[in-house]
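Student: Quick one: sequence plus predicted model below, questions after.
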Amino acid sequence: MIVRTLAEAKASGRRIVSPDNNWESTRMLLKNDNMGFSFHITTIYAGADFRMHYQNHLESVYCVSGEGEVETLADGKKYPIAPGTLYILDQHDEHILRAFSEMTMACVFNPPLSGKEVHNAEGAYELEAEAIES
């Protein structure tokens, strides 16, 4: 059994801050935990507005707190995000996430992230990245 607290994970080097200061993510469960997915608690900073396109991963995102919107670029549809909302990028959807206030999100990635990923120029995570040790 693996047991981790958010505070322990943040203190252990599992907290990653985006180079563009849009978000920070504490990677609670990673590839080297051998569960087949990764689980993250991510804070999207108020005012953030950025494009993502996870070409190598599928992601599900549950909003715990805060408000914003996600826009799918293929059709221009905008979806409000508030506590209790789950959005699922099941088609590698290219999208823009906007945070109207600071948002806390619970995120699941498949395949799992290794730990130190940040978005590349296309808004994706590379399939293989430097791992965080357990």
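Tutor: Nice, I can see it.
Student: When you work out contacts or count neighbours from here on, use the C-alpha atoms and nothing else.
Tutor: Fine.
Student: Within the helices and strands, which one has the residue most central in space within the chain?
Tutor: The centre of the chain sits closest to C107, judged by Cα atoms, centre = their mean, with a distance of 5.2 Å. Assigned by DSSP states H and E, C107 falls within strand 103-110.
Student: and the comparison structure, right after this:
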Amino acid sequence: MIVRTLSQCEKTERRIVSPDGNWESTRMQLKEDNTGFSFHITTIYQGKDFFMHYKNHFESVYCISGKGEIESLAEGKTYPIEPGTLYVLDQHDEHKLRAFEELKLACVFNPPLTGSEVHDQDGSYTLETAPLTS
């Protein structure tokens, strides 16, 4: 059994702040835990608007607090994000995320992250092994 608290993890190298100043993420569960996925509590700072494209990962995101929106670039649709909203990037979706208020999000990645990842220039995270196909 693995037991960790968010406050404990925030005081370690598991807390990552993006170099571009858009977000911070505390990676509570990682690849080294051997569970097949990683779990993060991520904060998107108020007023931030940026592009992401997880070409190598699937992600589920649950909004704990705050308000914003996600724009699906393939669909040309925008969806509101507020507490209780879940969105799933199940097609390696290119998207823009906007935080009207600070967003606090619970995120699950498959395959799991190793811990220190930040977005590449193309909006993705690097993968150690072959990417998943949908």
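Tutor: Perfect, thanks for sending it. A quick note: this is a predicted structure, and the numbers were derived from the prediction, not measured.
Student: related to what we said a few turns ago, superposed on the second structure, what's the mean shift for the strand holding C107 of the first structure?
Tutor: Here the mean offset of strand 103-110 of the first structure against the second structure after fitting is 0.1 Å, by mean Cα distance after the TM-score superposition for the first structure.
Student: neighbours of V17 of the first structure, just the number please.
Tutor: Residues within reach of V17 of the first structure, counting by other Cα atoms under 10 Å, total 17.
Student: need the contact list for the closest residue to it other than its chain neighbours.
Tutor: In space, and not counting its chain neighbours, V17 of the first structure is closest to E24: 4.2 Å by Cα to Cα, 6 or more residues apart in numbering. By Cα atoms under 8 Å, 6 or more residues apart in numbering, the residues touching E24 of the first structure are R15, I16, V17, S18, T42, T43, I44.
Student: before we move on, what about V108 of the second structure?
Tutor: Contacts of V108 of the second structure by Cα under 8 Å, 6+ apart are F37, S38, F39, H40, E59, S60, V61.
Student: between those, which is nearest P111 of the second structure?
Tutor: F37 (5.5 Å; Cα to Cα).
Student: Would you quantify the distance from the closest one to M28 of the second structure?
Tutor: Relative to M28 of the second structure, F37 of the second structure is positioned 11 Å away (Cα to Cα, to the nearest Å).
Student: What of P112 of the second structure?
Tutor: 11 Å.
Student: list residues touching both of these two?
Tutor: Common contacts of P112 of the second structure and M28, defined by Cα under 8 Å, 6+ apart, comprise S38.
Student: circling back: past the strand or helix carrying the residue nearest to V17 of the first structure, which element shows up next along the chain?
Tutor: Taking DSSP H and E as the criterion, E24 of the first structure maps to strand 23-29. Next in sequence after strand 23-29 of the first structure, counting helices and strands by DSSP H and E, comes strand 38-44.
Student: Check the mean deviation of that next one from the second structure.
Tutor: So strand 38-44 of the first structure averages 0.2 Å relative to the second structure (mean Cα distance after the TM-score superposition for the first structure).
Student: Report the angle between that strand and strand 103-110.
Tutor: In terms of direction (axes from the mean of the first three to the mean of the last three Cα atoms, to 10 degrees), strand 38-44 of the first structure departs from strand 103-110 by 150 degrees.
Student: Counting by contacts, list what strand 38-44 of the first structure packs against.
Tutor: strand 23-29, strand 103-110 (3 or more Cα pairs under 8 Å, 6 or more residues apart in numbering; DSSP states H and E).
Student: Leaving out chain neighbours, which residue sits closest to E67 of the first structure?
Tutor: Per Cα to Cα, 6+ apart, closest to E67 of the first structure is A82, 4.6 Å.
Student: so who does the one you found touch?
Tutor: Contacts for A82 of the first structure (Cα under 8 Å, 6+ apart) come out as C63, V64, S65, G66, E67, G68.
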